[in-house]
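Participant: sequence unknown, structure follows:
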């Protein structure tokens, strides 16, 4: 664990002759557009291989993640979300938590240095979770990478770090509460559509397929709102051993259940569209919404008012609150515009 190890684009996965025809065959059926992974089993992998530290297992798990991301691109899976670190994981041994934070820092530094490849491949990297739990250096790297790649659409990688679904919901309702206190929202504006747009995943479609490795059959407080209608695949293999064949097996399970999943997802989308309505808030045209035009050289006081809804973060993170708030509240009415 002393060295930085492999980067995000270094671990080219081994290819077998049967992979190309298998990919072509699988693409004849509906493919998931968004896969979420609970990457479980790194510590057990380290112990089973008699590694000197469980951190070596986590490093091995990262190497496998880079291969999985490449396979997903080959399968034309546009978006991948990974559960990298739960808030509950901070309760682990101090040595392991500290080592993981160092590993995250090293890998994010490497990713930022490889930004030319991110730009070339048009990969957007987003981070879900309460970033205030993370060390200062990691927070800055997270902000730099997310701001650098925020406009790319070709591929999306969502990294859930210092995350739990319960904490995500708590933060979403905190933002909504602040919006009500500031007069940007009213209580009857609260519906499924607004809540969805105040979550960390506000820019993403819900996962079509959730995969958990290591044999555990639980969701561990991961994307509970977003995964309510997706296909869930549990695999006994430990994460560092999760290979192309395991991925195909999970995707095949999704394809076999596609009709039922579509019925559930269409019903869910219909509910959100009905809730977006755009509800009483959007139809209430007499209500004045703050309009802040980019061309306005002297933005009205609403800008400073909006910025108070979120605590000021360090460095580049100071730019993220307005980006977030713009997404949350502008979805309700075309009149609500923000600059940052």
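Facilitator: Nice, I can see it. Values in this document were obtained by computation on a predicted structure and should not be read as measured data.

Participant: can we go C-alpha only for contacts and neighbour counts from here?
Facilitator: Noted.

Participant: A helix includes residue 157, no?
Facilitator: No: counting by DSSP: H, G, I helix; E, B strand; the rest coil, residue 157 is located in no helix; its state is strand.

Participant: wait, doesn't it sit right on residue 79?
Facilitator: Yes: in this structure, residue 157 is within contact of residue 79 by CA atoms under 8 Å, at 6.0 Å.

Participant: And those two? Which one has more around it.
Facilitator: Higher neighbour count among residue 157 and residue 79: residue 79, with 26 against 18, using other CA atoms under 10 Å.

Participant: and the gap between that one and residue 113?
Facilitator: Using CA to CA, to the nearest Å, one gets 22 Å for the distance from residue 79 to residue 113.

Participant: wait, doesn't residue 205 sit right on residue 34?
Facilitator: Yes: with contact defined as CA under 8 Å, residue 205 counts as touching residue 34 (7.4 Å).

Participant: Neighbour count: the two, which is higher?
Facilitator: Ranked by neighbour count (other CA under 10 Å), residue 205 and residue 34 place residue 34 first, with 22 against 11.

Participant: which residues sit in contact with that one?
Facilitator: With contact taken as CA atoms under 8 Å, 6 or more residues apart in numbering, residue 34 is in contact with 77-81, 205-209.

Participant: let's see it at 6 Å
Facilitator: Residue 34 sits next to 79-80, 207-208 when contact means CA atoms under 6 Å, 6 or more residues apart in numbering.

Participant: Out of these, which comes closest to residue 280?
Facilitator: residue 207 (29.1 Å; CA to CA).

Participant: quick one: which of the contacts of residue 34 has the most company?
Facilitator: Busiest of the contacts of residue 34 [other CA under 10 Å] is residue 79, holding 26 neighbours.

Participant: ok, it to residue 201 distance?
Facilitator: Taking CA to CA as the measure, residue 79 falls 12 Å from residue 201.

Participant: So which elements touch the host helix or strand of residue 63?
Facilitator: Per DSSP states H and E, residue 63 falls inside helix 54-74. Counting contacts by 3 or more CA pairs under 6 Å, 6 or more residues apart in numbering; DSSP states H and E, helix 54-74 packs against helix 42-48.

Participant: take the one below as the second:
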């Protein structure tokens, strides 16, 4: 599905991707450790997931931990890994009860085995859900994803499964982590930063962007709804012009 030619016009976004930034700053502003902000941000995820059906959003992809985040302090990284494990254990039943299908993207082998096992279990538990599709990017980087996809593609070429002459812009998406997902229509970044931070580089070629000042722990369902309305008012031409 990823990489497909944009389809018929639609008022609201089918797939929203969010770079959830500002947790650490939110905590620092309150005189608390950065991990306090990450815990507050994790709680906000549930509200946004639950808001998706009412906004017509079928797919939600959130950036949980990037391949570059390993550069943070050992204490913060360890705290984040513990938070991810706790989040999965705590939210699993609620996600299934709300008919949410969960997937994870990123370099999974780079994560600890316990976390990997929990990720596998949650994906299996929600496999039959057909409501909101929640994709969580953990140990994810857009360039890393493309490199891994290219390696798998090259292996198929070497094995004679793929003719190099048949490789085009529709081929690579079949090897990406997001191969079963539609491309994002709207990418949101919170906290006032105006960069994409190596997130869904290939998939976001035609996405609309919203860079907002709100820190992620303050990102409410009402703010989300406002951005959905903004998107609906945009004129998406995909390189064409109105006749």
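Facilitator: Happy to help now that I have it. All figures in this text were calculated on a predicted structure; none of them were measured in a lab.

Participant: which residues touch the longest helix that structure 2 contains?
Facilitator: For structure 2, the helix with the greatest residue count under DSSP state H is helix 74-97. Applying CA under 6 Å, 6+ apart, the contact partners of helix 74-97 of structure 2 are 115, 126.

Participant: And that helix, what's buried?
Facilitator: Within helix 74-97 of structure 2, the residues that qualify as buried are 76-77, 79-81, 83-85, 88, 92, 95-96, counting by 16 or more other CA atoms under 10 Å.

Participant: what does residue 193 of structure 1 align to in structure 2?
Facilitator: In structure 2, the residue matched to residue 193 of structure 1 (TM-score structural alignment) is residue 170.

Participant: Can you give me the neighbour number for its match?
Facilitator: Residue 170 of structure 2, neighbours per other CA under 10 Å, totals 13.

Participant: Then residue 78 of structure 1?
Facilitator: By other CA under 10 Å, the residues close to residue 78 of structure 1 number 19.

Participant: Tell me which residue of structure 2 lines up with it.
Facilitator: With TM-score structural alignment as the criterion, residue 78 of structure 1 lines up with residue 58 in structure 2.

Participant: I'd assumed residue 14 was in contact with that match.
Facilitator: Yes: Residue 58 of structure 2 is within contact range of residue 14, at 5.4 Å (criterion: CA atoms under 6 Å).

Participant: what about the match of residue 78 of structure 1, distance to residue 109 of structure 2?
Facilitator: Distance from residue 58 of structure 2 to residue 109 of structure 2, by CA to CA: 28 Å.

Participant: what about the helix holding residue 63 of structure 1, how far off from structure 2?
Facilitator: In the superposition with structure 2, the average deviation recorded for helix 54-74 of structure 1 is 0.9 Å (mean CA distance after the TM-score superposition for structure 1).

Participant: any idea how far residue 126 of structure 1 is from residue 141 of structure 1?
Facilitator: 12 Å.

Participant: how about the strands in structure 2?
Facilitator: Taking DSSP state E as the test, the strands found in structure 2 are 15-19, 59-66, 101-105, 133-140, 186-189, 208-211.

Participant: so can I have JSON lines of these showing distance to residue 236 of structure 2?
Facilitator: Output for those, formatted as JSON lines (distance: least, CA to CA, whole Å):
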{"stretch": "strand 15-19", "distance to residue 236 of structure 2": "15"}
{"stretch": "strand 59-66", "distance to residue 236 of structure 2": "19"}
{"stretch": "strand 101-105", "distance to residue 236 of structure 2": "28"}
{"stretch": "strand 133-140", "distance to residue 236 of structure 2": "24"}
{"stretch": "strand 186-189", "distance to residue 236 of structure 2": "11"}
{"stretch": "strand 208-211", "distance to residue 236 of structure 2": "8"}
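
Participant: Residue 153 of structure 2 is nearest to which of those strands?
Facilitator: strand 101-105 (17.8 Å).

Participant: list the helices and strands the closest one packs on?
Facilitator: In terms of contacts (3+ CA pairs under 6 Å, 6+ apart), strand 101-105 of structure 2 is packed against strand 133-140.

Participant: Next, the angle from the strand it packs on to helix 34-55.
Facilitator: Computed by axes from the mean of the first three to the mean of the last three CA atoms, to 10 degrees, the angle separating strand 133-140 of structure 2 from helix 34-55 equals 150 degrees.

Participant: average distance between strand 133-140 of structure 2 and structure 1?
Facilitator: Taken over the aligned residues, the distance from strand 133-140 of structure 2 to structure 1 averages 0.3 Å (mean CA distance after the TM-score superposition for structure 1).

Participant: residues in structure 1 matched by that strand, start to end?
Facilitator: The alignment of strand 133-140 of structure 2 onto structure 1 (TM-score structural alignment) spans residues 156-163.

Participant: List the contacts of that stretch.
Facilitator: Residues outside stretch 156-163 of structure 1 that contact it (CA under 6 Å, 6+ apart): 79-87, 123-130.

Participant: Return the set of buried residues in it.
Facilitator: Buried residues in stretch 156-163 of structure 1, counted by 16+ other CA under 10 Å: 156-163.

Participant: export these to JSON lines and tack on distance to residue 302 of structure 1?
Facilitator: Below are the buried residues of stretch 156-163 of structure 1 laid out as JSON lines (distance: CA to CA, whole Å):
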{"residue": "156", "distance to residue 302 of structure 1": "32"}
{"residue": "157", "distance to residue 302 of structure 1": "33"}
{"residue": "158", "distance to residue 302 of structure 1": "31"}
{"residue": "159", "distance to residue 302 of structure 1": "32"}
{"residue": "160", "distance to residue 302 of structure 1": "32"}
{"residue": "161", "distance to residue 302 of structure 1": "32"}
{"residue": "162", "distance to residue 302 of structure 1": "31"}
{"residue": "163", "distance to residue 302 of structure 1": "31"}
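
Participant: which pair in these spans the largest distance?
Facilitator: Spatially, the most separated pair among the buried residues of stretch 156-163 of structure 1 is 156 and 162, at 19.2 Å (CA to CA).

Participant: angle of the helix holding residue 63 of structure 1 against strand 155-163?
Facilitator: Interaxial angle of helix 54-74 of structure 1 relative to strand 155-163 (the same axes, to 10 degrees): 150 degrees.

Participant: Now do helix 54-74 of structure 1: distance to the chain's middle.
Facilitator: How far helix 54-74 of structure 1 lies from its chain's middle: 17 Å, per CA atoms, centre = their mean, to the nearest Å.

Participant: I am finished for the moment; much appreciated.
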